[in-house]
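Novice: coordinates only, no sequence provided:
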């Protein structure tokens, strides 16, 4: 028999089938694990009891603390999804991929959904944790191909020549310093009605960021600069797996930001896909440049709502730490349901301002329409304002800055995938 796992809230006791162990002292504080060795009283070696506290915290996190094993899991309506998610999420390891056999005693659909969601979130984590010499731009494109082919989605890969012909000067400028090619990946998921407009998922795909000629003094962790692209690709993968009835287009700009004799430099003026000219004032503010062309592309493809995700600014980390994802939006009717989704998943977000003050600060160039960076307090908002410069009138927009939440202790989190999919699911109800 499999080992047993059960999550209990404060005040709860073991079920009757485990009554032989009712006198064991259980610590049901959130995240505490009590291991009961059965000593041959059951056909399993141990019972693992997970403390869920008062239920106010994210109980998926409590289940993720369980040491991975093949478990039979006691669940109820309140714990089934969280148990399935947490056990699979917690079993993730980049160095050793192992499939564990988790079964529940009931609420099977909810439990299996939790497992499914976590397994696809783990796919994003695996891509993000991959060293940059393995996850090159080409490899990230191959990952996107595998997802699109698995679900029969239409995919287009725009290479350097395609992007040059289109005039995607911002993405091409960032790519100049790399000996590897750049791409823009477009994947369409047609799950909604024919006349339903598209929502775009746009993710920053910097597979490595050395900063360009504004070279970083510390490049540790810069492989994680593609978490936005990995998370958006896997959000689309999960939408397709769950057969959510929405029309979605995913746009992923992919490149490296490195230094060679051809790299772009401060003072260069580039023309973006939108036609807007940009004076480069910091080559390490490159994520917003490749996103600018991707945002334009998404709208050219018919998206009337856009969600973008990026490890964009250290300023957001300084403002919000590693718990809250920074969120910016130009439309409350788009933002508020998304906030509701984040509360349901308990992925915490915090709205930061983006207004005319920050836009006006960008319009100081004597040789171009805007600058890409400026030394200013509130740099997370300044970066968001730069992105909003490429949002057309009438397009609803959300920007997620995951610089502080994309990884924890050098392990990718897959942050905001669950919230995005929950948002789409609720819209379909």
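Specialist: In hand now; what should we look at? Computed from a prediction, not measured in an experiment: that's the story for all the values here. Numbering: from 1, shown residues only.
Novice: make it CA atoms for all contacts and neighbour counts henceforth
Specialist: Fine.
Novice: how about residue 232: what's its closest non-neighbour residue?
Specialist: With CA to CA, 6 or more residues apart in numbering as the measure, residue 203 is the residue that lies nearest to residue 232, at 5.7 Å, once sequence neighbours are left out.
Novice: the one you found reaches residue 236, doesn't it?
Specialist: No. Counting by CA atoms under 8 Å, residue 203 does not reach residue 236; the two are 11.2 Å apart.
Novice: what's the burial count for residue 388?
Specialist: Counted with other CA atoms under 10 Å, residues neighbouring residue 388 total 21.
Novice: take this one as well and set it beside the first:
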């Protein structure tokens, strides 16, 4: 869809412009003056996330569409400014039923800029309408975006990143009657076969035999039993490092016996966002082929109320031998992750990253656009945080050193309680998870409850799943 080429006036064109700095219009040559006048009539200033369309007279061609895309002030632009600009452009092209466009951002684009714009174009073109009998965007689709002077490798990698994120979005957007623990495991198997990954699926009997009682307890209330998914990407030759990615895979969360109200149960198909992000990352790794061994681990379950469901007051022995007392069955994600993190620790990776739509408390603390980052190693956490600024996936580090808060998950009759109460809930949830990570393993927990799913369209996101976390962790793995 995105390719490198040269800027021409043979058809629709787009030019990215800084606020009050229209020097990029020089590419139009003698047409610059008329273009600037047309933009002035539209009161276009180049502000961030602004876009106007004018019709530029071209000799022998009549008029061609010229899209001016604002980047904001030059000294305040980031890679994400370009990413968002690419998305805004492609969304407008779709509405205008324009199939191809030539884009000028500058005389030459380096790897990072080419990659960011490519990501924005592909992420912005995403839609999930497979269940609509009449598609919202029937007709012409954007098929070709030519970036003047772009870096070919940046386009290639950006395409893989964005396609992985869109793959994750597709999975998250699927409802619970389509994706359940069994079908999610089948998707993982199919992915492994197609991309040459290793894949092992453990069924409900094997889960119990392994001692994954926490995962089993959460999933046993559903008519659809849980699955444990283990994917592996192995590079050719000696790997530089071995890391584990863990994704929360609640294909639907009713809350269990502590059942959610209707408003809070709606959209709970998104409680598998962490797992879907892991699948998207594994897909991309098979294409990018970094020299790092990566294990993708998913505990897939459906949290439902029934006569076989787990109960408040239950005490469960997790895979690592620690006991968990259940305070609330709607704090189920951390219970499933207890076993998956224990399993990940047995693999002896140097690092573990888990992604989970874990707590409403994190949304209260940070809003719905920012993930909470928790870590047992500040250097590791800070590197993820640094990369998130490049990818535009907002994260903020929260503290793990409050001893009084930690006592709240130690008050029960078992080793740990699965809820520390309302206050500091995102932190106590992270503290709970840390109990299942072996000492000596660097660990980051991303609470993506807010940004994993959006009810509004913004930037390069449409309503629904965002695929949050995919690009940041891919950047990290490629940096190793």
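Specialist: Structure's in. What do you need? It should be emphasised that the depicted structure is a prediction, and the values quoted were computed from it without experimental measurement.
Novice: so what number do they get for TM-score?
Specialist: Remark: TM-score between the superposed chains equals 0.94 [TM-score structural alignment, normalised by the length of the first structure]; 426 aligned residues with a CA RMSD of 2.0 Å.
Novice: that older thread, show me which of residue 203 and residue 236 of the first structure is the more surrounded one.
Specialist: Neighbour comparison, residue 203 of the first structure and residue 236: the larger count goes to residue 203, with 30 against 26 (by other CA under 10 Å).
Novice: need the counterpart of that one in the second structure.
Specialist: Mapped onto the second structure by TM-score structural alignment, residue 203 of the first structure lines up with residue 247.
Novice: you'd agree its match is in a helix?
Specialist: No. Counting by DSSP: H, G, I helix; E, B strand; the rest coil, one finds residue 247 of the second structure to be strand, located in no helix.
Novice: residues in contact with it?
Specialist: 272-278, 296-299, 354-356 (CA atoms under 8 Å, 6 or more residues apart in numbering).
Novice: if we go to 7 Å?
Specialist: 274-275, 278, 297-298, 354-356 (CA atoms under 7 Å, 6 or more residues apart in numbering).
Novice: and those, which two are furthest apart?
Specialist: Largest separation among the contacts of residue 247 of the second structure by CA to CA: 297 and 356, giving 12.3 Å.
Novice: state which strand of the first structure is the longest.
Specialist: For the first structure, the longest strand by residue count, based on DSSP state E, is strand 247-257.
Novice: what stretch of the second structure does that strand fall on?
Specialist: Per TM-score structural alignment, the counterpart of strand 247-257 of the first structure in the second structure is residues 293-303.
Novice: what's the mean distance for that stretch versus the first structure?
Specialist: With mean CA distance after the TM-score superposition for the first structure, stretch 293-303 of the second structure departs from the first structure by a mean of 0.7 Å once superposed.
Novice: any residues touching that stretch, and which ones?
Specialist: Residues outside stretch 293-303 of the second structure that contact it (CA under 7 Å, 6+ apart): 181, 215, 218-219, 221-222, 225-235, 239, 241-256, 275, 278, 282, 336-337, 340.
Novice: count of neighbours near residue 168 of the second structure?
Specialist: For residue 168 of the second structure, the count of nearby residues is 27 (other CA under 10 Å).
Novice: so what corresponds to it in the first structure?
Specialist: Per TM-score structural alignment, residue 168 of the second structure is aligned with residue 124.
Novice: run through the neighbouring helices and strands of the helix or strand containing its match.
Specialist: Element membership for residue 124 of the first structure (DSSP states H and E) is helix 108-129. Judged by 3 or more CA pairs under 7 Å, 6 or more residues apart in numbering; DSSP states H and E, the packing partners of helix 108-129 of the first structure are helix 80-90, helix 227-241, strand 411-412.
Novice: residue 151 of the first structure is nearest to which of those?
Specialist: So among these, helix 227-241 is nearest, using CA to CA, at 6.6 Å.
Novice: give the buried residues for the closest one.
Specialist: 227-240 (16 or more other CA atoms under 10 Å).
Novice: out of those, which comes closest to residue 338 of the first structure?
Specialist: residue 235 (14.4 Å).
Novice: adding distance to residue 143 of the first structure, write the helices and strands packed on helix 108-129 of the first structure out as a markdown table.
Specialist: As requested, these are exported to a markdown table (distance: least, CA to CA, whole Å):
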| stretch | distance to residue 143 of the first structure |
| --- | --- |
| helix 80-90 | 20 |
| helix 227-241 | 9 |
| strand 411-412 | 17 |
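Novice: sorry, back to before: show me which residues of the helix holding residue 124 of the first structure are buried.
Specialist: For helix 108-129 of the first structure, by 16+ other CA under 10 Å, it's 108, 110-129.
Novice: and if you look at stretch 334-348 of the first structure?
Specialist: 334-335, 338-339, 341-342, 345-348.
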